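Colleague: Provide a 3D model corresponding to the input given below.
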Amino acid sequence: MGKYADKKVVITGGSSGLGLATARSLVDEGARVLITGRDEDKLDAARDQLGENVIAIRSDAASLSDIQALTDRVKAEFGTVDALFANAGVTGSAPFEATSEELLDHLLTINAKGPYFTVQKLAPLLPEGSGVVLTTSAVNVLGLPMLSAYAASKAALRSMTRSLARELLPRKIRVNAVSPGPIDTAILDKPVPPQVAEQAKALAAQIPMQRLGTPSEVTKAALFLAFDATYTTGAEFAVDGGGTQL
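Modeller: Below is the predicted model of the structure:
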């Protein structure tokens, strides 16, 4: 029997990157996992990779109707949920002077509004002792150029972690955040402006541990917060090679 045998977990944004790595760790240890994503091809690939203990459904974190449909599906498949990893998110960059209303709305909708209503809708399915983990980012405490809108969306999520932790405390549900620094995932491989690519390289060079992190390192932190950190709520766990701490 694995460490997470019989556990039921929902991971939004679970078809790639940190979400996929976390789903793989859970499945390997016996959990049943429901993952979401917006790309059908990636979802199909993730399902094939992870096996029969995974349910993969298309769901857009920006859509309240999709979030409600997700809730209905989770209730039908699992009944209750032992952990929720609200991980779905997007990146976006632009100089402050050139940041558009559309970019800011896009980032806030997916990175802040989406997790907020995901937790709200799924909270009734979370029993006492369950854990919620949100994915913030090291940039929410760093004043980096080109990322003001993205950083603001993640800072909103950090504040939300505290507020939801307080609101759900009477139900004995813990809410925490994992805060990655530069991590070697597919999301970092998307085309970005040359300035951002150079900035990412420079940031990695400035990390005290002198390297990028790996998805598995973030996964370990997320699972610790979800299951083992039983006396921790409202916290943000930095997984950034010391970048925001030293």
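
Colleague: For the rest of this, base every contact and every neighbour count on C-alpha atoms.
Modeller: Fine.

Colleague: where's the residue positioned nearest the centre of the chain relative to Ser159, distance?
Modeller: Closest to where the C-alpha atoms of the chain average out (CA atoms, centre = their mean) is Asn87, at 1.9 Å. According to CA to CA, to the nearest Å, Asn87 and Ser159 sit 16 Å apart.

Colleague: immediately after the longest helix seen in the chain, which helix or strand?
Modeller: Of all the elements of type helix in the chain, the one with the most residues (DSSP state H) is helix 148-168. Counting by DSSP states H and E, the next helix or strand C-terminal to helix 148-168 is strand 174-180.

Colleague: now the angle from that next one to helix 148-168?
Modeller: Angle, strand 174-180 to helix 148-168, by axes from the mean of the first three to the mean of the last three CA atoms, to 10 degrees: 160 degrees.

Colleague: right, and the helix or strand after strand 174-180?
Modeller: By DSSP H and E, the next helix or strand past strand 174-180 is helix 194-206.

Colleague: Check which helices and strands that next one sits against.
Modeller: Here helix 194-206 touches no other helix or strand, going by 3 or more CA pairs under 8 Å, 6 or more residues apart in numbering; DSSP states H and E.

Colleague: Pull out the buried residues from it.
Modeller: Along helix 194-206, these residues count as buried under the neighbour rule (16 or more other CA atoms under 10 Å): 196, 203-204.

Colleague: Now show me the structure for the sequence below, then we'll compare the two:
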Amino acid sequence: MSRKLEGKVAIVTGGSTGIGLATAIQFAKEGAYVYITGRRQAELDAAVLEIGNAKGVRVDSSRLSELDALYAQVKAEKGQIDVLFVNAGGGSLLSLEAVTEEHFDDTFGRNVKGVLFTVQKALPLLAKGASVILTGSTAASGGTPDFSVYAASKAAVRSFARNWILDLKGRDIRINTLSPGPIETPGLVELAGPDKAHQQGLLDHFASLIPLGRVGRPEEVAKAAVFLASDDSSFINGSEMFVDGGIAQI
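Modeller: Predicted coordinates for the structure are as follows:
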């Protein structure tokens, strides 16, 4: 049976944990050589061992010089990029009255500035038929208490996809947004703090809101990412795919 990404070169930013790691593993299983990025070397090294056909590069996506170094390395080693999964980012809970300039700059630096320049600087290496996948969020489609800055940053990501497909018209490069709902990842449970009981309470709360009655698994998002990365989605462009158990659809 043929693998959907055989011989492809893929980059997964934020690929050392959670959705990024699960997707990198799935890309490799489908035949891709995968570069993963992250900000912590020990986690990158462990992830590479788990993925197999991969290389880890320490990158803070909000630092343009580090993106330049990443793409210089990819160019020298592989010459092109077939799949770019722009997944690095994050956020934290903070009420409107508590938002600080530092909180805003950190969230938008990771989720907006980082996404913009990750894609822009990859353009010379993106092959004909390349797929770019941006990680969005169901938070951008509704309201969540104490999550306005994160939600706004993910709304910007969704807007990027709609506009960039026009900027790149004629290059045969697809850009889509993959928007997970609540997925059981370290990034989600840590919103509740270090207490395990509080973390489980957060997961149970989300499960009660989701029509399927449970939170998602990183592997479920990874399978959707493979679809968007492969020729199976060859006429899907500028779209938003929800992997959310239905929470944003009600």
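
Colleague: So after superposing, what's the score?
Modeller: Put the two chains on top of each other and the TM-score (TM-score structural alignment, normalised by the length of structure 1) is 0.94; 245 aligned residues with a CA RMSD of 1.7 Å.

Colleague: quick revisit: could you list the buried residues of the longest helix of structure 1?
Modeller: Across helix 148-168 of structure 1, burial judged by 16+ other CA under 10 Å covers 148-158, 160-162, 164-166.

Colleague: just stretch 222-233 of structure 2 next, same as before
Modeller: Of all the residues in stretch 222-233 of structure 2, those buried under the rule 16+ other CA under 10 Å are 222-226, 228-230.

Colleague: Does the residue lying farthest from the centre of structure 1 fall in a helix, a strand, or a coil region?
Modeller: Here the centre of structure 1 is the reference, and by CA atoms, centre = their mean the most remote residue is Glu97, at 28.5 Å. With DSSP: H, G, I helix; E, B strand; the rest coil as the basis, Glu97 of structure 1 sits in helix.

Colleague: what does Ala5 of structure 1 give?
Modeller: Applying three-state DSSP: Ala5 of structure 1 is coil.

Colleague: got a list of what it touches?
Modeller: 29-32 (CA atoms under 8 Å, 6 or more residues apart in numbering).

Colleague: out of those, which are inside strands?
Modeller: Arg32 (DSSP state E).

Colleague: from the contacts of Ala5 of structure 1, which two are the most distant?
Modeller: Glu29 and Arg32 (9.5 Å; CA to CA).

Colleague: Same drill for those two, tell me which one is more crowded.
Modeller: Of the pair Glu29 of structure 1 and Arg32, Arg32 is the one with more neighbours under other CA atoms under 10 Å, namely 22 against 16.

Colleague: Asp60 of structure 2 - nearest residue in space that isn't next to it in sequence?
Modeller: Of all residues beyond its chain neighbours, the one nearest Asp60 of structure 2 is Arg39 (5.6 Å), with distances taken as CA to CA, 6 or more residues apart in numbering.

Colleague: Contacts only, for the one you found.
Modeller: With contact set as CA under 8 Å, 6+ apart, Arg39 of structure 2 has these partners: 14, 58-60.

Colleague: tell me which of the residues you listed is nearest to Glu184 of structure 2?
Modeller: Of all the contacts of Arg39 of structure 2, Glu184 of structure 2 sits closest to Gly14, with 16.0 Å by CA to CA.

Colleague: Is the closest one in contact with Asn87, as I believe?
Modeller: Yes - using CA atoms under 8 Å, Gly14 of structure 2 is in contact with Asn87, at 5.5 Å.

Colleague: Find residues that contact each of these two.
Modeller: Residues within reach of Gly14 of structure 2 and of Asn87 at once, by CA under 8 Å, 6+ apart, are Gly20.

Colleague: list the helices and strands the host helix or strand of Ala130 of structure 2 packs on?
Modeller: Per DSSP H and E: Ala130 of structure 2 is located in strand 126-135. In this structure, strand 126-135 of structure 2 packs against strand 81-86, helix 148-167, strand 174-180, helix 218-229, with contacts taken as 3+ CA pairs under 8 Å, 6+ apart.

Colleague: So for Asp106 of structure 2, which of those sits nearest?
Modeller: The closest of those to Asp106 of structure 2 is helix 148-167. By CA to CA, the value is 10.1 Å.
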